[in-house]
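Novice: Sequence and predicted model, in that order:
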Amino acid sequence: MDIHAQKKRIYLFLIILTVASAMGLQGWRTLINNFAVEAAGLDGLGMGVVQSVREIPGFLALLVVYLLLIIREHRLAALSVLIMGLGVAGTGLFPSVWGLALTTLVMSFGFHYFETCNQSLTLQHFDSATAPIVFGRLRGMMSVGNLIMGGAIFILAPVLEYTQLFALVGVAVAVAGASMLWFEPRGGQTEPQRKTMVLRWKYWLYYLLTFLAGARRQIFVAFSVFLLVERFGFSVREVTALFVLNNAINWFAGPWIGRAVVRLGERRVLSVEYAGLVLVFMVYAQTGSKAVVALMYVLDHLLFNCAFAIRTYFQKIAKPADIAPSMAVGFTINHIAAVVVPVTGGLLWLVDPAMVFYAGAGLALVSLVCVQLIRTPAAS
């Protein structure tokens, strides 16, 4: 199947904004932990507060449904990337808990609202046999962008201040979003989308898997790099080097996993992800080796590529008109636990950091059991 021949403009549109968004998040994540510790003086609880604030826009992603009443979905996607860039650009100006909370909130509104539109547009414009391949290729392209971003920070970190680094990253992302505001991504006829919130009993497993993924993922996002920095003393350049390695691997792994979903199905691919995550979190909790924890971080990042299989599973069981509102509702469900987990994890961290990762292993184990219930029309 030649994606470029059939859906060239929408595919190009998605690539540009997806890469820009990924590079913005990559730059922010690469810098934020060291900035928080070195410039703002945050401890585990303070970092948990910032990370919880970061998830509030994800919890409010259902509002995308109502924004679509006044703005077209692809335009909202571009505007969201622009807003994300502005949030990243301002991060270095406010080295305090509440300053970071404010800029993180702006950045996160842009990121989460773009991701809601991005997933929706992909599922609308590409069929169930093609969407996993598109998601995989987009993951690969994200990794290319992240490699560029990681390499730039690796080179510039020794010579620029945090304020300048955040500004450079954010302005680049904002320019990419602005450039796509009036782009018309023609990709063929799609089913008109419902402009109201959709909740259906037939989608219960999708909702549950999305909820569990949000809770488990936040443990990784909020505390894995923080573990590397606080407990194992990773520097900005070492964290950046890990990000570069991750993205070099995922450049090839993303498309490969997309093809694996098509060949093997969502149930098998997600089973591999969650079985691997049980191992990763248990090792996080117990290891005292800097090399081992770095290896687990790379494996964790690799397994995350499988997560889009939850959305392609939904595509196979959903009514076409439900895709846009369901992606918005799904993001909100994903972030119900995510708003609470970082702060709760921060409190556990003060008692014993291992407890945070044991909880992650438990969530991964529950997810592994639940994915065995996946049934699709093609596989039934």
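Specialist: That came through, no problem.
Novice: okay, CA-based contacts and neighbour counts for the rest of this
Specialist: Will do.
Novice: In the stretch 151-300 of the chain, what residue spans correspond to helices?
Specialist: In the stretch 151-300 of the chain, the helices defined using DSSP state H, counting those that start in this stretch lie at 162-179, 204-230, 236-264, 266-286, 290-303.
Novice: The shortest one to helix 236-264, inter-axis angle?
Specialist: Here helix 290-303 points in a direction 40 degrees away from that of helix 236-264 (axes from the mean of the first three to the mean of the last three CA atoms, to 10 degrees).
Novice: Quick check: next helix or strand after helix 290-303?
Specialist: helix 309-317 (DSSP states H and E).
Novice: in that next one, what's buried?
Specialist: 309-316 (16 or more other CA atoms under 10 Å).
Novice: Could you do stretch 370-378 as well?
Specialist: Buried-residue list, stretch 370-378, by 16+ other CA under 10 Å: 370-371, 374-375.
Novice: for comparison:
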Amino acid sequence: MAAARLATIRISMQDDRDFTLFIIVGFLIGISSGIVNSVFNNFLNDIYHLSASDRGIVEIPRELPGLLIVFVLAALSFLGDVKIARIAMLSACLGLVGLGFLSPTFSLMIVFMMVFSLGQHLFMPISPSIGMNLSKPEEYGMRLAKLNAYNLIATLIGFALVWIGFSFLQFDYRTAFALAAVFYLFAAVVLSLMKKSEPHHKKFKMVFRKQYTLYYILCIVNGARKQIFLTFAPWVLIQCFHLSPPNFAVLGVVIAVISIVTRTVVGKAIDVKGERFILSLEAVLLFVLCLGYAFAGDLFSSSVALVITAICYILDNSMSTVEMARSTYLKKIVIDPADTTHTLAMGTSLDHIVSMSIPVFGGMLWVAAGYKYVFLFAAVIALLNFILSLKIRVKKVH
């Protein structure tokens, strides 16, 4: 009895150590994300001079790794989550080095953008899986919120580096990408220190179960709405209101500060109110934000429209934390705990089926009718997301 209790304490201490290391990983990734998110769209606009339709088309190769991630993760499943996460960090690092130093042509930029995107998308389903595996069921929401909060605090550093660098230190896009690559490399090093035991299965594994159908549909619908915001919200601010990298860095700081609070609140609300409440509320708020994006330019002067659009951009990005509610919903309904990572990966791939096509359609719609109709389309998707969220049912965790 005493030996069993000692073993339990030892496992708990190991989990806490690994969780702390994983927080550091998230912190380092946050700095990189703050840098890349502040400059990437301006990089495309300033270096390659893309139109709105071109920007939509670029999303096809950018999101292709996300579509294929279920197969990549299945092939790498014998390595275990932590080792796969290290590969993801190295891929992101290599992609950023390529974007900064090895992309004199548009074609080469596409190649290295895909390498970077592969690292990002490989980490997406792995991150919540590792976080929840290091947590008790009743703590899923709060533990993921803690990881996300430290990640967001770190993005403040990334945004600050961009603002200071481009405003006072003559940074260029090459410098920004190199700096972000270094932090991804550090994250890979920290991951190598984690000693969480790896899964026992050593074979190619994919999971697609009928019982997870609602989760898959939620991922698809969310992917459509999310990709419109990710692709065209910053493009509106760049093309219509001429915002620069330092401007986006300032917006990023505001987003991070707000999100540090919202992630903790959302994490606690998931544990108390449940995923159905959180995802339904998110859908309603996103519907309102879509209308703000769509009509600000028609109803107000350009200066007021800029403020309203920027507020929509800030609030939209601040709600990205709700993504963890989809992860905790899945964790609570899985038939086999070993399904978690692979089902998260399947969700990511299904998400990216629409993520690859929606920006192309959105770009053509922008050119043909104006960006207002792109966001009205997003509002319809948000409404569908609300209807689906009401169908969520999970057992209470005691």
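Specialist: Thanks, I have it. In this text the structure is predicted, and so the values were computed from the model without any measurement.
Novice: Kindly provide the TM-score of these chains.
Specialist: The TM-score (TM-score structural alignment, normalised by the length of the first structure) is 0.93; 376 aligned residues with a CA RMSD of 2.2 Å.
Novice: Between the buried residues of stretch 370-378 of the first structure, which sits nearest residue 343 of the first structure?
Specialist: Nearest to residue 343 of the first structure out of these is residue 370 (CA to CA; 26.0 Å).
Novice: can you tell me which residue in the first structure aligns to residue 351 of the second structure?
Specialist: Under the alignment by TM-score structural alignment, residue 351 of the second structure pairs with residue 334 in the first structure.
Novice: ok, that match - how many residues close by?
Specialist: 27 (other CA atoms under 10 Å).
Novice: Surely it touches residue 59?
Specialist: Yes. Because the distance of 7.4 Å satisfies CA atoms under 8 Å, residue 334 of the first structure is recorded as touching residue 59.
Novice: and residue 180 of the first structure, how many neighbours?
Specialist: 21.
Novice: same question, residue 291 of the second structure
Specialist: Other residues close to residue 291 of the second structure by other CA under 10 Å number 18.
Novice: Mind telling me what it corresponds to in the first structure?
Specialist: Going residue by residue (TM-score structural alignment), residue 291 of the second structure aligns to residue 282.
Novice: Roughly how far does that match sit from residue 307 of the first structure?
Specialist: To residue 307 of the first structure, residue 282 of the first structure is 20 Å away according to CA to CA, to the nearest Å.
Novice: before we move on, what about residue 353 of the first structure?
Specialist: Counting by CA to CA - residue 353 of the first structure and residue 307 of the first structure are separated by 25 Å.
Novice: So those two - more neighbours on which side?
Specialist: residue 353 (20 against 16).
Novice: Enumerate every residue touching the more buried one.
Specialist: Contacts were defined as CA atoms under 8 Å, 6 or more residues apart in numbering; by that measure residue 353 of the first structure touches residue 285.
Novice: quick revisit: out of the buried residues of stretch 370-378 of the first structure, which one sits closest to residue 20 of the first structure?
Specialist: Nearest to residue 20 of the first structure among these: residue 371, at 31.7 Å, using CA to CA.
Novice: how about the closest one, what's its partner in the second structure?
Specialist: In the second structure, residue 371 of the first structure lands on residue 389 (TM-score structural alignment).
Novice: likewise residue 49 of the first structure?
Specialist: So, by TM-score structural alignment, residue 49 of the first structure is matched to residue 57.
Novice: so which helix or strand takes in the nearest residue to that match once chain neighbours are set aside?
Specialist: Nearest non-adjacent residue to residue 57 of the second structure, counting by CA to CA, 6 or more residues apart in numbering: residue 360, 5.1 Å away. Assigned by DSSP H and E, residue 360 of the second structure belongs to helix 339-369.
Novice: returning to that earlier point: can you redo the helices of the stretch 151-300 of the first structure as CSV, where the extra columns are distance to residue 131 of the first structure?
Specialist: Conversion of those to CSV gives the following (distance: least, CA to CA, whole Å):
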stretch, distance to residue 131 of the first structure
helix 162-179, 23
helix 204-230, 17
helix 236-264, 8
helix 266-286, 12
helix 290-303, 19
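Novice: Among these, which comes closest to residue 21 of the first structure?
Specialist: Short answer: helix 162-179, nearest of the helices of the stretch 151-300 of the first structure by CA to CA, at 6.7 Å.
Novice: name the helices or strands packed onto the closest one?
Specialist: The contact analysis (3 or more CA pairs under 8 Å, 6 or more residues apart in numbering; DSSP states H and E) places helix 162-179 of the first structure against helix 3-38, helix 73-90.
Novice: so the shortest one matches what in the second structure?
Specialist: This points to helix 73-90 of the first structure. Counting by TM-score structural alignment, helix 73-90 of the first structure corresponds to 81-98 in the second structure.
Novice: how big is the offset of the matching stretch relative to the first structure?
Specialist: Stretch 81-98 of the second structure, aligned to the first structure and superposed, deviates on average by 1.4 Å (mean CA distance after the TM-score superposition for the first structure).
Novice: Contacts for that stretch next, please.
Specialist: With contact meaning CA under 8 Å, 6+ apart, stretch 81-98 of the second structure is reached by 73, 76-77, 109, 112-120, 122-123, 126-127, 129-130, 177-178, 180-182, 184-185, 187-189, 191-192, 194, 196, 198, 341.
Novice: Kindly report the same for stretch 166-185 of the first structure.
Specialist: 9-13, 16-17, 20-21, 23-24, 27-28, 31, 74-75, 78-92.
Novice: can you check stretch 124-133 of the first structure too?
Specialist: Contacts for stretch 124-133 of the first structure (CA under 8 Å, 6+ apart): 1, 7, 10, 122-123, 134, 187-191, 255, 258-259, 261-262, 308-309, 312, 315-316, 320, 323.
Novice: residues touching the counterpart of residue 16 of the first structure in the second structure, list them.
Specialist: In the second structure, the residue matched to residue 16 of the first structure (TM-score structural alignment) is residue 24. Residues near residue 24 of the second structure by CA under 8 Å, 6+ apart: 187, 190.
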